[in-house]
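Chemist: Below is the sequence, then the predicted model.
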Amino acid sequence: MKVTICAIGRLRAGPELDLIKDYLQRFDRTGRNLGLGPAQIMELEDKKGGGPTAEAALLERAIPKGAKICAMDERGKVMTSPEFADMMGNWRDQGTSDLAFIIGGADGLSKQLRAQADTSLSFGKMVWPHMLARVMLCEQLYRAASIQSGSPYHRV
């Protein structure tokens, strides 16, 4: 199951980008034998400043055709890491070939785009900077693959 993270904004070189690359590499290595991955990030920029509606159009074009969509949104469901791993495994087992996580800009995702998502996920009631949300998502992808593989990385 290929994973695409479609995100508004571009990360510059720095510690966040280094962490993302590291976690995605770990996810790809761990998930490969489990049918999870590869993962990629598609960074999109709304150069005209059209807000969530313009960003939604960019995100919609970036989502692979037929992909299951998970919106990263503060109103989404809060899950434990094992629940997230189970969700990923269930989608894979149901034959999902593409999974897209969508992350909006500073004003979040448009209501219309949130409604199109198959599910919505939140990292809690706090609002996180988008660069950290990406890092956290990439770490959770790796953690999900680790849980699915029985690796000791995730401790209860």
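Modeler: Happy to help now that I have it.

Chemist: Only C-alpha atoms from now on, for both contacts and neighbour counts.
Modeler: Noted.

Chemist: Quick one: distance of stretch 13-28 to the chain centre.
Modeler: Averaging C-alpha positions (C-alpha atoms, centre = their mean, to the nearest Å) puts stretch 13-28 13 Å from its chain's average.

Chemist: Distance check, Arg134 against Leu99.
Modeler: Arg134 is 15 Å from Leu99, where distance means C-alpha to C-alpha, to the nearest Å.

Chemist: An error on my part: the question was meant for Met87.
Modeler: Met87 is 11 Å from Leu99, by C-alpha to C-alpha.

Chemist: Put this next to the previous one:
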Amino acid sequence: MKITIVCVGKLKEAYWKGAIAEYSKRLGRYLKLEIIELPDEKAPETMSPAQELEVKDKEGLRILKSIKDDAFVVALAVEGKMLSSEELAAFMADKGVRGVSHIAFVIGGSLGLSKEVMKRADYALSFSKMTFPHQMMRVVLLEQIYRAERINRNEPYHK
């Protein structure tokens, strides 16, 4: 299985980079991992709804250009379906059984994902009704993918 994480915004802090590197290394024994980091759109602190839409659309175009045609796309969105770790593991295993060899997880910028990205998504996944920084979500997502791989192999870790 190939997993691509498409994310808007750069990691700046060393502790996030360290966590990403650690989970990337751990996942390397289970799957092929690719992280595509896209620049966020520069925007003023206060924006009109039209300006917010424009920012999301510009970021969305970058996201869509980086998603391969063969990818099953999972958008991380507050309005998505919440899954337990075991349910995420079963979801990923089911995709593999059904012939999906490439899953792309998409993490938007601070304003979320554009309508076009949500249309391209095959599934919307929510980790919470709360909003989290995209840097943190990258780490949480990688940890949950790692946990899912361990669960699917009946390896200790997930309890």
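Modeler: It's in. A quick note: this is a predicted structure, and the numbers were derived from the prediction, not measured.

Chemist: Tell me how they score on TM after superposing.
Modeler: Once superposed, chain against chain, the TM-score is 0.90 (TM-score structural alignment, normalised by the length of the first structure); 149 aligned residues with a C-alpha RMSD of 1.3 Å.

Chemist: In terms of packing, which of Met87 and Leu99 of the first structure has more residues around it?
Modeler: Set Met87 of the first structure next to Leu99 and count neighbours by other C-alpha atoms under 10 Å: Leu99 wins out with 25 against 14.

Chemist: Can you find the partner of that one in the second structure?
Modeler: Applying TM-score structural alignment, one finds that Leu99 of the first structure aligns to Ile103 in the second structure.

Chemist: What of Ser122 of the first structure?
Modeler: Match for Ser122 of the first structure (TM-score structural alignment): Ser126.

Chemist: Now for that match: which residues touch it?
Modeler: Leu76, Ala77, Val78, Glu79, Gly80, Lys81, Met82, Leu83 (C-alpha atoms under 8 Å, 6 or more residues apart in numbering).

Chemist: again, but for Val55 of the second structure
Modeler: Counting by C-alpha under 8 Å, 6+ apart, Val55 of the second structure touches Glu41, Lys42, Ala43, Leu111.

Chemist: Three-state assignment for Ser151 of the first structure, please.
Modeler: Under DSSP: H, G, I helix; E, B strand; the rest coil, the three-state class of Ser151 of the first structure is coil.

Chemist: Please report how far it lies from Ser110 of the first structure.
Modeler: Going from Ser151 of the first structure to Ser110 of the first structure by C-alpha to C-alpha gives 37 Å.

Chemist: ok, these two, which is more surrounded?
Modeler: Remark: of Ser151 of the first structure and Ser110, Ser110 carries more neighbours, 17 against 12, as counted by other C-alpha under 10 Å.

Chemist: Now list the buried members of the contacts of Ser126 of the second structure.
Modeler: Burial by neighbour count, judged by 16 or more other C-alpha atoms under 10 Å, picks out Leu76, Ala77, Val78, Gly80, Met82 from those.

Chemist: I'd like to know which of these is nearest to Arg147 of the second structure.
Modeler: Ranked by distance to Arg147 of the second structure (C-alpha to C-alpha), these are led by Met82 at 15.9 Å.

Chemist: distance of the closest one from Val106 of the second structure?
Modeler: As judged by C-alpha to C-alpha, Met82 of the second structure and Val106 of the second structure stand 15 Å apart.
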